[in-house]
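Engineer: predicted structure and sequence below. I'll ask about it afterward.
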Amino acid sequence: MTFATAPTFLRDLTTDDVVPAELVYGIGVNHIMDWHNAWQPALGALKAALHEQGVPKSEWPQTGHWNWAAKVVEDELLAFRTFSITAEGMTQALMRVDLTKTARLEGVSGKPLVYVDYLEVAPWNQSFAGTQKKYRGAGPILLAAAVELSFEEGFKGRIGLHSLPQAEPYYEKEGMIDLGPDAQVQNLRYYEMTSDVAQTLLAQE
C-alpha cells in the first residue's frame, strides 16, 4: 500500500544539521519492520545501559511495551488513523489517533476531537540519563499532524490525549490543558488542546 507523504525535516543533534524527512499518512509494513528490527534492539541496548548506570526502572522508557504491529492491525477500523515519520531510510516516529472521542473542556464538552491514542519516537530519539538523543522534532511534527487532521475533520483543532508521566512536561510546554488524573485510564493525566492553541501551533510550523 502506498501512503501520501509530506516533506518535513528533523534536527540531527549530533551534527546540528537539518535532515530532510517525510511525514507519512499511514503506517506500512516497512515501518513495522523498522520498529521490529531496529527499534527493539535499540530499546534493549538502552535498557541495558540504564540498568548498568543504576537508573531506576521508573525512569526507563515508558512506551517500551507497546506493540505497533498489533496497533496497525487495529488501524483497519475506520475510527483510527496512523502516521509515521521517516528520515535517512529509517522510521523515526509513529502515531495512532482515534476519531471517536469527545472533548471534556468546559465550553466544548461533548464536541468531537482527535484523540492521540499512541505517539512514540524511536529509542534513539528519546532523552535519558547518559544517552545522546539523535533527532529532534519528530514528536512536534506528529502533534501538529493530529491538529491538522482535527481541522480537516471540522473539529476546529481540538485534540486530547492521556500522557505517560515522562511526556507530561512536553505537552504542558505545548500549551495543552491538564485536566488531571483519569482513574479510568491508569490514573494517567488527561490533556486537551484548545482551538486557539492549535492555531498558534500550526502557525509556528
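Structural biologist: Alright, I've got the coordinates.
Engineer: contacts, neighbours, all on C-alpha from now
Structural biologist: Fine.
Engineer: where do the strands sit along the chain?
Structural biologist: Along the chain, counting by DSSP state E, strands occupy 5-12, 17-24, 80-87, 90-98, 114-121, 135-136, 159-163, 177-182, 188-193.
Engineer: pick the most buried one from these.
Structural biologist: strand 159-163 (a mean of 25; mean count of other C-alpha atoms under 10 Å).
Engineer: chain center to stretch 40-56: distance?
Structural biologist: When C-alpha coordinates are averaged (C-alpha atoms, centre = their mean, to the nearest Å), stretch 40-56 and its chain have centres 21 Å apart.
Engineer: next, the buried residues of that stretch.
Structural biologist: Buried residues in stretch 40-56, counted by 16 or more other C-alpha atoms under 10 Å: Gln40, Ala42, Leu43, Leu46, Lys47, Leu50.
Engineer: from those, which is closest to Trp66?
Structural biologist: Of all the buried residues of stretch 40-56, Gln40 has the smallest distance to Trp66: 10.6 Å, by C-alpha to C-alpha.
Engineer: gap between that closest one and Arg96?
Structural biologist: According to C-alpha to C-alpha, to the nearest Å, Gln40 stands 19 Å off from Arg96.
Engineer: next up, a second structure to put side by side with the first:
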Amino acid sequence: MQLTIKLIRGQDNLAVAADLVELQQKHSDDYNSTWKEQLKLHEQEDKYWDWEFKFQSVIRKQPNREGYAIEYDNETQGLMLIETQMHGSRLTPGKRLVYVDGIASAPWNREVIQRPPKYKGVGTTLLSFARKRSLELGYEGRVGLHSLPGVEKFYDRQSMIDLGEDEDYDDLVYFEYGLWRSSELDVK
C-alpha cells in the first residue's frame, strides 16, 4: 500500500508530494536512530515510545493492528499505529471505531522543537487516513484516541470532540471523531 499525500514545507509553504506507506522496519529504525535523542532532549511526551516493539510484537503479530508511516526525502516524517476491531465509540454506543494507539510526527516537524517546522501537515494527514480506514471498515469515519498532555489543542483544531479525562487511561483526555463522509477527507 502506498498513497501519495501532500505536506507543506515550513520554510516557504510550498506543497511537496510525500508517501503514506505501511510501517516497516526502516521506520522503527529511523525513530530509534534519528528521532529518539531529539525527543528526549526536548522533553517530548513520546520520548520513550518503543516503535520497535510496536512493529515487531504488535503490528506483525496482531491482525487487528495496523501501522503507517509518512516518508519524504528518504526520511520518516510521521508514524501511526491503529487498532481496528476492539474499540467502541463513546459518541455512538454500540458502534465500532478505529482507535489511534500511537501517532507521532518527527521532531523537526514539531513547532515546539523547530520553527518553522520542516514539514507541516503530518499529524493531520495521519488522522485523515485513520478516518479513511474507518470508512473502509464500515465504521462511518469514527476514530478515537487518548491525547498525550500538551497536545490536546492539536486535536481540538482537528475538530475532534473532547470527551474529557479518562480515569481508566492515566487521566489522559479522550477525543473522538463522529460520523464522516468520504468526500470530506483530505486523503483519497
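Structural biologist: Everything's here; your move. Values in this document were obtained by computation on a predicted structure and should not be read as measured data.
Engineer: picking up where we left off before, the buried residues of stretch 40-56 of structure 1: which two are farthest apart?
Structural biologist: Gln40 and Leu50 (15.3 Å).
Engineer: which residue sits closest to the residue nearest in space to the middle of structure 1, ignoring its sequence neighbours?
Structural biologist: Against the mean C-alpha coordinate of structure 1, by C-alpha atoms, centre = their mean, the closest residue is Leu119 at 2.4 Å. Leaving aside its chain neighbours, Leu119 of structure 1 sits nearest to Met95 (4.3 Å; criterion: C-alpha to C-alpha, 6 or more residues apart in numbering).
Engineer: and that neighbour, what pairs with it in structure 2?
Structural biologist: Applying TM-score structural alignment, one finds that Met95 of structure 1 aligns to Met80 in structure 2.
Engineer: would you confirm that that match contacts Val100?
Structural biologist: Yes. Judged on C-alpha atoms under 8 Å, Met80 of structure 2 makes contact with Val100 at a distance of 7.3 Å.
Engineer: mind listing the helices for structure 1?
Structural biologist: 29-34, 40-52, 68-74, 138-152, 168-173, 195-204 (DSSP state H).
Engineer: which other helices and strands contact the last one?
Structural biologist: The contact analysis (3 or more C-alpha pairs under 8 Å, 6 or more residues apart in numbering; DSSP states H and E) places helix 195-204 of structure 1 against helix 138-152.
Engineer: quick one: buried residues of the helix it packs on?
Structural biologist: Those would be 138-139, 141-151, for helix 138-152 of structure 1 by 16+ other C-alpha under 10 Å.
Engineer: stretch 193-205 of structure 1 too?
Structural biologist: Met193, Thr194, Ser195, Val197, Ala198, Gln199, Leu201.
Engineer: ok so, going back, relative to Phe9 of structure 1, which of the helices of structure 1 is closest?
Structural biologist: helix 138-152 (8.5 Å).
Engineer: quick one: contacts of the closest one?
Structural biologist: Residues from elsewhere that reach helix 138-152 of structure 1 (C-alpha atoms under 8 Å, 6 or more residues apart in numbering): 10, 23, 83-85, 92-95, 97, 113-114, 116, 119-121, 156-159, 198, 201-202, 205.
Engineer: equivalent range in structure 2 for that helix?
Structural biologist: By TM-score structural alignment, helix 138-152 of structure 1 lines up with residues 122-136 in structure 2.
Engineer: quick one: average offset of that stretch versus structure 1, please.
Structural biologist: With mean C-alpha distance after the TM-score superposition for structure 1, stretch 122-136 of structure 2 departs from structure 1 by a mean of 0.5 Å once superposed.
Engineer: distance between that stretch and the chain's centre?
Structural biologist: Worked out by C-alpha atoms, centre = their mean, stretch 122-136 of structure 2 lies 8 Å from the chain centre.
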